[in-house]
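Asker: I would like the atomic coordinates for the input below:
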Amino acid sequence: MATRKKTAPAPVSCPDCDGKGETSETVRVGARKGRATDNRQTALCLTCLGTGEAPADGE
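Answerer: Okay, here's the model as predicted:
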């Protein structure tokens, strides 16, 4: 009998960053009104920690 080669399942992309590993938000200025500017600020995705893969359940 031939044995089958086991393959690892394909990683699922992170739902928060869509697999990019980073997120971006609009920069707001002003103490009270918080006006939105045209600038964007990117940051590391806290859900996947920049890997772009969805975290496994139970970790």
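Asker: going by C-alpha atoms from here, please, whenever you check contacts or count neighbours.
Answerer: Fine.
Asker: need the contact list for the residue positioned nearest the centre of the chain.
Answerer: Residue closest to the average C-alpha location in the chain (CA atoms, centre = their mean): residue 17, at 3.0 Å. The neighbours of residue 17, taking CA atoms under 8 Å, 6 or more residues apart in numbering as the test, are 23, 45, 52.
Asker: for comparison, sequence B:
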Amino acid sequence: MATQRTTTKTPKNPAPDPVEPAPCQPCGGTGNVAITVRVGRKRRPVGQQDGLCLNCLGSGTDPDA
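Answerer: The predicted structure follows:
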């Protein structure tokens, strides 16, 4: 009769811990940036509206990380 093993082996390649992606710098991780709205012949600024972040394309994560 074979002897029973009382200890378990450790896995050879343990799974790496999931790394949280870094937030995008221009939008701060929101995916939206404020764009100035200009009107009139002299193009005076009247306000701001939300626009898609062109660095991360709205995902909110840093593409270089």
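Asker: give me the aligned partner of the residue nearest to the centre of structure 1 over in structure 2.
Answerer: Aligned by TM-score structural alignment, residue 17 of structure 1 pairs with residue 27 of structure 2.
Asker: swap in residue 51 of structure 1?
Answerer: Aligned partner of residue 51 of structure 1 by TM-score structural alignment: residue 59.
Asker: what's the neighbour count on that match?
Answerer: The burial count assigned to residue 59 of structure 2 is 18, neighbours taken as other CA atoms under 10 Å.
Asker: do residue 14 of structure 1 as well
Answerer: 20.
Asker: list the contacts of it.
Answerer: By CA under 8 Å, 6+ apart, residue 14 of structure 1 lies in contact with 21, 47-48, 52-55.
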